[in-house]
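Engineer: generate coordinates for the sequence data below:
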Amino acid sequence: MVENTPLDIEEIVRDSFDENETEQLAERLEELEPEEIAFALEAMPLEQRLSTWLTLSNEQQIESLTYMRVDARVNIFKQLDTDQLQTLVAEIDVDDLIELLDELPDHIYQYACSRLDLQEKQWLDQALTYDEEQCGRYADHDVLILSKNAKVRDAVRLFTKLEEDAEYQEALFVVDRTGRYVGLLHGIRLLGKPNHLPVVGLIDDEAPVVRGAMDLDEGSDMVARSGYSALAVLDDEDKLLGRLSIGEALENVRRSLESQFMHTAGLGEEEDLFAPVIQSAKRRALWLGINLLTAFLAAWTIGLFEATLQQVVALAVLMPIVASMGGIAGSQTLTLIIRGLALGQITPQTYWTLFRKELSVGAMNGVLWALVIAGTTYLWFGDWIIAAVIAMAIVINISVAALSGVVIPVWLEKAKIDPALSGSVILTTVTDVIGFFAFLGLGSLFLL
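Structural biologist: Predicted structure coming up:
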């Protein structure tokens, strides 16, 4: 694999704008791995992306598409006519077709299916019995399969047929005559063994297996932790569906982490950097609208204390401090809990422990920073009552924010709602409303 620094990618993107660099650009792209080509293409505006992608070979075009975000490849498909799309999928591999089928126009998908042989059609039908979040959907069929009645010479013969660029093929997948999985046979175990020796005694039947119905994140995590370069994917009857390789597993883990990061801003992980303006605006408008409703709720809370603010202007000056401190404290807890939920580290047995721990952390930090803010407020306004009011409000809001950071994501997960997508919006509303209510309520009580 050729190493490419970010500067190399930047140069490729710049060269994509220069018609005189077309031939050289194609040569440079030939040196890149498919995922690097996809990364470079996604860094280009739509016009340059298409013209650069068209310089690739048919195989590279398909491989790079499978590594691109959904939005990015949809935007390429939209710019191709029917003849170009048919040429693209004419010889497509069934595994690549499964990856792209949701974005391909229906008539092109049907055309691609008509080009598959009987075995590939069976694989496709098998994959479509699983949904988009299950391992069985993406089981790789590029596997070396051996009968458990075979001899060492049969296993060696399979390995010798491997192409030079074959990946994650250190082991054979052994099945019985009905297609049921028996175990793995590592190539290293064949060294020095007589050709006539049955392979059944060399099988590693302790290797973990991935179930087709298993969540893709769970299966990917299993492969990443297994120590094997690939694990078998089995159906409910223990028949071999294919494999999940370490390369695919790590790519799934990366996508999952990126998804969590994007969801914190109300965006999907498939968002294209150069998506059309209207498309991007529509996607972001929803969460802006939701945020507007929460902002009105906070504003309504402030409006309840309009008389207090008119008489004690200092409270209006200090209000953002209360909301900000609560928001930051809550976000820290929220991020920690969402990570724990994603990694499966949080269970019903640990909820109460986390609840008490975060309450203690919130109270401790609340008291510490309440004293700092109270001292600063007294030096600023020379009024110890205002200083005491903001100190009490800070303690209340940071403590409530810490508790909310635990309760909100746990509740959202039980409600089958992604905590990373909506947790921060709800948390901001809670800390704003509680912070303003506590601060202005205490101000009305002690200052008027």
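Engineer: CA only for contacts and neighbour counts going forward, please
Structural biologist: Will do.
Engineer: centroid-nearest residue for this structure?
Structural biologist: By C-alpha atoms, centre = their mean, the mean C-alpha position of the chain lies nearest to Ser256, the distance being 2.0 Å.
Engineer: could I get the contacting residues of it?
Structural biologist: Counting by C-alpha atoms under 8 Å, 6 or more residues apart in numbering, Ser256 makes contact with Asp217.
Engineer: try Ile76
Structural biologist: Leu46, Arg49, Leu50.
Engineer: just among those residues, which is most surrounded?
Structural biologist: Ranked by neighbour count (other C-alpha atoms under 10 Å), these have Arg49 at the top, with 22 neighbours.
Engineer: Provide a list of residues in contact with the closest residue in space to that residue that isn't next to it in sequence.
Structural biologist: The shortest distance from Arg49 to any non-neighbouring residue, by C-alpha to C-alpha, 6 or more residues apart in numbering, is to Leu41 (5.4 Å). Applying C-alpha under 8 Å, 6+ apart to Leu41 gives the contacts Val13, Arg49, Thr52, Trp53.
Engineer: dump the contacts of Ile76 into TSV; add secondary structure and distance to Val200 as well.
Structural biologist: Shown next, in TSV, are these (DSSP: H, G, I helix; E, B strand; the rest coil; distance: C-alpha to C-alpha, whole Å):
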residue	secondary structure	distance to Val200
Leu46	helix	54
Arg49	helix	51
Leu50	helix	51
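Engineer: wait, which of the residues you listed is closest to Ser280?
Structural biologist: Nearest to Ser280 among the contacts of Ile76: Leu46, at 13.9 Å, using C-alpha to C-alpha.
Engineer: so what's the residue nearest to the closest one when sequence neighbours are not counted up against?
Structural biologist: Nearest residue to Leu46, sequence neighbours excluded (C-alpha to C-alpha, 6+ apart): Phe274, at 6.6 Å. Phe274 makes contact with Glu42, Met44, Pro45, Leu46, according to C-alpha under 8 Å, 6+ apart.
Engineer: and for Glu237?
Structural biologist: Contacts of Glu237 by C-alpha under 8 Å, 6+ apart are Arg180.
Engineer: Proceed likewise with the subsequent sequence, for comparison:
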Amino acid sequence: MSKFQDLSTLIEQIVKAEEADRVTALNDSIECGLEPGSVALILEAFPIEERVRLWRALPLELHIDVLTEMRAEVRLSIIDALSEIELKLTLAKLDNLSLIEWADSLPEEFINEALELIEKDELELYDQANEYEDEELGRWAERKIITLPFNITVDKARRLMERYSYDTPQQVYLINRKKQFRGAVNYYEILRSESDTRLKALAIENVTTLDSKMELPEAVEALEHSSLPALPVTDADQTLIGEVDWQFALSTQREIYEARLMAGTGMDEGDDLFAPVLKSSQKRGVWLGINLLTAILASVTIGMFEDVITQVVALAVLMPIVASMGGIAGSQTLTLMVRAMALNQITPGNRFALLKNELGIGSLNGLLWALIIGGLAGLWFQSPILGGTIALAIIVNIITAALFGVLIPIALDKLDLDPALAGSVILTTVTDVVGFFAFLGTASLVML
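Structural biologist: Alright, predicted model coming up:
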């Protein structure tokens, strides 16, 4: 990958290449060090038939890694295109972590077939991981780690590692006879230390251990604040069950970000760029229907004041300003709340203080922009009453936006719903309805 300036340039080069030259260009990139995750992104940029052709042309040892790095629907598009023999050969090469990753997105019959085909050791590790929920760290910990007794000498440690032909690790974990965590040692310390030195004397100080029941965002935060490339994962009895590293943190953080980005439009982070038209239309149509219902609610509110709009045409011109100001103010508060909740910064103890702070910001901004917009509207239409009416509506709507921008995500979280998914739709509906009602209701009282 070092020969390429960035992945986007490489994707453009391969997409633009002649069909016969794409396989060569892709495999040349892999020889230069292109990672499986980058290969997956490149394949996702192609329609399904070409994507399958390119995947088949990859080196065999990369097939599983590339599929695992793909989004769920993209992975399924390739698996669906495989022959029965190809499918069996692919499923037989799965390891426990890949199978865990695939399990949520593949049909049950594929998973059952994979369980019959994978190696016994991998199946045992898969069963151990399945003891944990999806959001618990123990499900995703890498269980293939090197462990050594904490009180042996460096010489014995070297001989053990040579006997079992261990791959070169970054860290070696120290355990006692009960397999409880007792420390971590940098592998290169074992290579350069005196033969009679005990491993426990080489242990890294103050290693943070992660609880296997910890939720993924908490684990990512712990890795972000650690200077080590990986951290041990232990259960309630301090038994060492595996590790998670910085690559896990990056991929998890990316998935969380993509999920929240897509959720705002009712889509899934696993959606395929080239998904079948009918399937995509059905999924997006549901969200469009939900938005239609909220739009109808706003329209009904406007319809209640049809008489005043007919008589004072300027109201129709100014209505979008009221809705827009409330929507922007609300989205600012909502975004702040969603981010803070993702970082576990919102607690029962600080909710009232946060609400008070946001209402203060909303009141100040509402007053400021009410004066500006009211003044401009009064001058534009030569009507101080109209200027005062929109000014009042702006104040009410921005304060309402701040209030519900805090309350809506808290309420959704209490209901075990993702604030990023439904929060923006609900908040927009609230600010539209309140803004129109305040503006048109006030106008009907003072201008007719």
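Engineer: map the residue nearest to Arg49 of structure 1 across to structure 2 for me.
Structural biologist: Mapped onto structure 2 by TM-score structural alignment, Leu41 of structure 1 lines up with Leu43.
Engineer: and if you look at Thr87 of structure 1?
Structural biologist: For Thr87 of structure 1, the aligned position in structure 2 is Leu89, judged by TM-score structural alignment.
Engineer: just to revisit the earlier point, I'd like the distance between the residue nearest to Leu46 of structure 1 and Gln24 of structure 1.
Structural biologist: 24 Å (C-alpha to C-alpha, to the nearest Å).
Engineer: likewise Ala224 of structure 1?
Structural biologist: To Gln24 of structure 1, Ala224 of structure 1 is 38 Å away according to C-alpha to C-alpha.
Engineer: if you count what's nearby, which of the two comes out ahead?
Structural biologist: Shown here are Ala224 of structure 1 and Gln24; by other C-alpha under 10 Å, Ala224 has more neighbours (20 against 13).
Engineer: surely the more buried one is within a helix?
Structural biologist: Yes. Ala224 of structure 1: assigned to a helix according to DSSP: H, G, I helix; E, B strand; the rest coil.
Engineer: report all helices and strands that the longest helix along structure 1 contacts.
Structural biologist: In terms of residue count, the longest helix belonging to structure 1 (DSSP state H) is helix 348-381. Contacts defined by 3 or more C-alpha pairs under 8 Å, 6 or more residues apart in numbering; DSSP states H and E place helix 348-381 of structure 1 against helix 313-342, helix 384-414.
Engineer: wait, doesn't Arg177 of structure 1 sit right on Ser147?
Structural biologist: Yes. If you go by C-alpha atoms under 8 Å, Arg177 of structure 1 and Ser147 touch, sitting 6.9 Å apart.
Engineer: so those two - more neighbours on which side?
Structural biologist: Under the criterion of other C-alpha under 10 Å, the comparison of Arg177 of structure 1 against Ser147 puts Ser147 first, with 20 against 10.
Engineer: and that one, how far is that from Glu237 of structure 1?
Structural biologist: Look at Ser147 of structure 1 and Glu237 of structure 1: by C-alpha to C-alpha, they are 17 Å apart.
Engineer: mean per-residue distance, the longest helix of structure 1 to structure 2?
Structural biologist: Following superposition, helix 348-381 of structure 1 is found to deviate from structure 2 by 1.5 Å on average (mean C-alpha distance after the TM-score superposition for structure 1).
Engineer: what range in structure 2 matches that helix?
Structural biologist: Taking TM-score structural alignment as the measure, structure 2 aligns residues 348-381 with helix 348-381 of structure 1.
Engineer: list the buried ones in that stretch?
Structural biologist: Residues 355, 358-359, 361-363, 365-367, 369-371, 373-375, 377-378 are the ones in stretch 348-381 of structure 2 that count as buried (16 or more other C-alpha atoms under 10 Å).
Engineer: swap in stretch 153-164 of structure 2?
Structural biologist: For stretch 153-164 of structure 2, the neighbour count (16+ other C-alpha under 10 Å) marks Thr153, Val154, Asp155, Lys156, Ala157 as buried.
Engineer: quick one: these as JSON lines, columns for distance to Asp95 of structure 2 too.
Structural biologist: Putting the buried residues of stretch 153-164 of structure 2 into JSON lines (distance: C-alpha to C-alpha, whole Å) gives the following:
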{"residue": "Thr153", "distance to Asp95 of structure 2": "33"}
{"residue": "Val154", "distance to Asp95 of structure 2": "31"}
{"residue": "Asp155", "distance to Asp95 of structure 2": "32"}
{"residue": "Lys156", "distance to Asp95 of structure 2": "30"}
{"residue": "Ala157", "distance to Asp95 of structure 2": "27"}
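Engineer: and of those residues, the nearest to Leu261 of structure 2?
Structural biologist: The closest of these to Leu261 of structure 2 turns out to be Ala157 (C-alpha to C-alpha; 47.6 Å).
Engineer: please, which helix or strand holds that closest one?
Structural biologist: Element membership of Ala157 of structure 2 [criterion: DSSP states H and E] is helix 154-163.
Engineer: so which bits of whichever helix or strand comes after that helix are buried?
Structural biologist: Sequence-wise, the next helix or strand beyond helix 154-163 of structure 2 is strand 171-175, with elements assigned using DSSP H and E. The neighbour-count check on strand 171-175 of structure 2 (16+ other C-alpha under 10 Å) flags Gln171, Val172, Tyr173, Leu174, Ile175 as buried.
Engineer: what do you get for stretch 130-149 of structure 1?
Structural biologist: Across stretch 130-149 of structure 1, burial judged by 16+ other C-alpha under 10 Å covers 130, 132, 134-141, 143-148.
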